[in-house]
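here is a sequence together with a model predicted from it:
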Amino acid sequence: MSGPHDTGARAPRVLVVNSGKAEAVDRLRAAAPDAGIDVITERAYAPMYTPDVRLHFVEDIADLTAVRRVALDLWARGPVDHVVAPSERSLPAGGYLRSFLGLPGIGFETANRFSNKAVMKAALGAAGLPVAPHRVIASLDGAPAAAAELGWPVVLKPALGTGSMNTFALASPAALEALLGSPEAEGLRRASCPLLVERFVEMEGEYHCDGVVSDGEVAFAAVQRYFMPLLGQTDAFTGSYLLSEDDPAVSAVRALHRATVTALGLTDGVTHMEVFGTEEGFVIGEISCRPAGGGIVDAVRMKYGVDLWRVFMDTSLGRPAGVRGPVAPLREEIIANCDLPVRPGRVLRVSTAEELSRVPDVIEVRMTTRTGDIIGRRLHSASTTGLVFLATAEPSLVAKRVEDLARAYVLEVAPD
């Protein structure tokens, strides 16, 4: 007997709720070539999609009512079988649509725990897991008192956000006062969600863990260390490298990752988790249930042969994750991914892939910016002009090769 969402002989119909991760459409087409795809997004992202993609617009994909109206209009034209939400900002709307329409996959409660940092940290704290002391406030009016209670320095950010956008490290009451009086605070004032004030974590290193969850168990988890903490870094050579299996941080971060997945209730999907290394031990920054940005997914594939984008699409379409642990590395070298620095303006000159490929230990270069392009001012921690992948014999060589890249890299921009 067929259920309400059985496709039978017809091709599946998929709604993609998305922001600027336009590559997700190609990833979905690769996973489901016969699927009918409609994308709900914002008009600002339209130029990122190819003309053959069916786009449907809302003013803000965080507006669940607006997204629901568009989804119901599309539903009226034919059954919808799956919802795919590949970006941080689209996770709540994707979960909401699945719950509202009775579709399979991650429902709203779980999606909210993996995207709403206030809800996330409350759940992690209740489970006894290490998170930074924090306060949830309704508006900027509550920031001075919350920061004074926590003690300076603090980090101020929206509970719902992407990358490091609208995230500010503040060292003192004077720094907070200056922010509140500046145009930079407008994003926080306009936020349609609570705000989070956290005690700033003094860290010795920042890590991330990218995993696969199948039937409620972690089937795979790769641990990487960032070159430097990401907050505030756009005009810098950011990135990360995969730690060797015998690095003591690997087992500790994997254990935290398993406990976090259990506490937040994910049964199937992929994760991207940020972890701070401190003198007292590891502290959970945040976790999401979508593929990481930058070159992280490709670095994991190069090292382990696990395609996190494919797993994400398969689990979003109700298929098995297809990964069974433990997964052995495919190569011995240390794989690093490097995001090239970016600055706003019109590009007068930028290095080519051929030029950067001459740096020792570079195995692949993907430039996304060319001379004449305009780089906008809305930058975040994953903004870049291109990606460079390295394979070094030792972890200690990663920093040396990044220095070599810095000497070879050229980016000249003029104000636009």
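Done, it's in.

from here on, just use CA atoms for contacts and neighbour counts.
Fine.

quick check, central residue of the chain?
By C-alpha atoms, centre = their mean, the chain has its centre lying nearest to Ala292, at 4.3 Å.

comparison target, given below:
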Amino acid sequence: MHVLVLSTGNPLLESALMAAGHTVTLIQPAGTKPAPGHLGATRLTIEHWDDLDALSAMEPTLPKADAVATIDEQAIVAAAHLRELRNLPGLDVRAARAYTDKATMKATLAAAGLPVAGHRVVRRADEVPGAARELGWPVLVKPRGGLAAVNTFVVRDEDHLRELVADGAFDARVPDVTGRFTAGHALDSLHQAQDGFLVEQFLDLVGEYFCDLYLHRGTVLLAVPGRYDAPLLQTVGDASYDTVLSPQHPEAGAVLELAGLAAAALGEQTGVVHAEFLRERSGRLLIGEAAARPGGGSITELASTMYGFDLAATLAQLAVDEIPTLNPAPLYPALTAVMVTAPPGTVTHLADKATTEQHPGVLDADIRLTVGQPVPPSVGTLTLAGRVLYVPTDLRELDREVADLRTALDIRVSSPDGLQPTA
């Protein structure tokens, strides 16, 4: 088959498609450098993913294709637009917008009778108090489209709002440390958002969960429930960990049910839906958001390791409307990805890969820190310093087990001003 793949630098999907014998034509932002996995693929460029008029103008020049695919959040609407122009199967523009625009998403979910936090759309910081009077202080502000908790923060009251405005919180654009976001709006400031941003009811949370659904034409082939160590906004920039749970775990049932309902409401598809869920102190479980792509960070690796499947090959099969064989029986009672993090500065010491993998329960260590190098920056909740895959002994003691593992990593960093090293 010939597949048009919209990609921003991660060659996972197109490499797997070519390995399976398919022909790939890549569409990428003009500033994106070809990755090694792109060799052998025809490469075309655009300036911006949201310029659908430019895509429409490009479409007559594109080769005949059997499918349009992407695993990139920024390109989901663009891919749907090309499908509609070519009358190809897959997610359409209406559903693509419901999965990528949080305001449309929450309205769609609420209309289906599913639980979501109350919200309002505003365009400027001075409109936040009006929304907060309806929702109640404090409130959460966030982009309508974004990733990894970028430009998402709590506003306590009007005095706090004035402080945030004075500090430039609504006007600051997040630096593109990965080089993958120049053709999208994910890192724009809140005030740069053409269609405004969200003011959302602040919830008293005690937990946050996720679920990745592997789907073929709306039928669930595999459901991978899991939980974050704490609500994501509490872990931005901190040492965090994610855990996939057995479907039989007591916390998994409600998550699985809501994930299926969310995917059905937003638009059933062939591919992966990543959904997140919020547990209030009262016990109520709400849908935080859902995306028409695999989970970020280490979630896909956790899923493929937990269930013993080839992630890239599976994504490629789904992209060409094939049904992959996925075993729903987990290989472990639970599996955790411990994010490697360190304070700013220069790394002076850390345990190596071999030593870390001797620690009880460790399956694999991917440590991207090296002695003498500065600690890499993070983007929201996304860390660039690596992760350790770990099989928990007792989920009730997981905080302690992860703390012991971090101690074994023995990461030491000299502070930026050259003072005493810190751990």
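Looks like it arrived, so ask away. Just so it is clear, the model here is predicted, and its values are computed rather than measured.

re earlier: map the residue nearest to the centre of structure 1 across to structure 2 for me.
Taking TM-score structural alignment as the alignment basis, one finds that Ala292 of structure 1 is matched in structure 2 by Gly295.

with adjacent residues omitted, what lies nearest to that match?
Distances taken as C-alpha to C-alpha, 6 or more residues apart in numbering put His274 closest to Gly295 of structure 2, at 5.2 Å, once the chain neighbours are dropped.

so that neighbour touches Pro294, yeah?
Yes: contact between His274 of structure 2 and Pro294 holds when scored by C-alpha atoms under 8 Å: they sit 5.5 Å apart.

and those two? Which one has more around it.
In this comparison of His274 of structure 2 against Pro294, neighbours counted by other C-alpha atoms under 10 Å, the higher total goes to His274 at 25 against 22.

which helix or strand contains the more buried one?
Per DSSP states H and E: His274 of structure 2 is located in strand 271-280.

for Leu4 of structure 2, same thing?
In this structure, Leu4 of structure 2 is located in strand 2-6 according to DSSP H and E.

equivalent range in structure 1 for that strand?
Across structure 1, the stretch matching strand 2-6 of structure 2 (TM-score structural alignment) is residues 13-17.

may I see the buried residues of that stretch?
Residues Arg13, Val14, Leu15, Val16, Val17 are the ones in stretch 13-17 of structure 1 that count as buried (16 or more other C-alpha atoms under 10 Å).

on that earlier part again, please identify the helix or strand for the match of Ala292 of structure 1.
When elements are assigned from DSSP H and E, Gly295 of structure 2 belongs to no helix and no strand.

mind checking what Ser90 of structure 1 lines up with in structure 2?
Ser90 of structure 1 is assigned Ala75 in structure 2 as its aligned equivalent, the criterion being TM-score structural alignment.

ugh, wrong one, I meant Asn116 of structure 1
Asn116 of structure 1 maps onto Asp101 in structure 2, with residues paired by TM-score structural alignment.

hmm, back to that, which helices and strands does the strand holding His274 of structure 2 pack with?
strand 205-216, helix 252-266, strand 285-291, helix 311-319 (3 or more C-alpha pairs under 8 Å, 6 or more residues apart in numbering; DSSP states H and E).

give me that answer again for 6 Å
Helices and strands touching strand 271-280 of structure 2, by 3 or more C-alpha pairs under 6 Å, 6 or more residues apart in numbering; DSSP states H and E, are strand 205-216, strand 285-291.

of all those strands, which one is nearest Ala259 of structure 2?
Closest approach to Ala259 of structure 2 among these (C-alpha to C-alpha): strand 205-216, 6.5 Å.

that closest one vs structure 1, average distance?
Aligned to structure 1 and superposed, strand 205-216 of structure 2 gives a mean residue distance of 1.1 Å (mean C-alpha distance after the TM-score superposition for structure 1).

tell me which other helices or strands that strand touches.
strand 219-228, strand 271-280.

for the last one, buried residues please.
The one in question is strand 271-280 of structure 2. When neighbours are counted by 16+ other C-alpha under 10 Å, the buried residues of strand 271-280 of structure 2 are found to be Gly271, Val272, Val273, His274, Ala275, Glu276, Phe277, Leu278, Arg279.

need the contact partners of it.
With C-alpha atoms under 6 Å, 6 or more residues apart in numbering as the test, strand 271-280 of structure 2 has contacts from 204-215, 285-295, 318.

got a ChimeraX select line for the buried ones in those residues?
Per 16+ other C-alpha under 10 Å, the buried members of the contacts of strand 271-280 of structure 2 correspond to this ChimeraX selection:
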select :205,207,208,209,210,211,212,213,214,215,285,286,287,288,289,290,291,292,293,294,295,318
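
Cys211 of structure 2 touches Val220, doesn't it?
No: using C-alpha atoms under 6 Å, Cys211 of structure 2 is not in contact with Val220; the gap is 11.9 Å.

thinking again about what came up before, nearest to Val413 of structure 2, out of the helices and strands packed on strand 205-216 of structure 2?
Relative to Val413 of structure 2, the nearest member of these by C-alpha to C-alpha is strand 219-228, separated by 26.1 Å.

state the next helix or strand along the chain beyond that closest one.
Next along the chain after strand 219-228 of structure 2, taking DSSP H and E as the criterion, comes strand 241-245.

tell me how far stretch 166-173 of structure 2 lies from the chain's centre.
A distance of 24 Å separates the centroid of the chain from that of stretch 166-173 of structure 2, by C-alpha atoms, centre = their mean, to the nearest Å.
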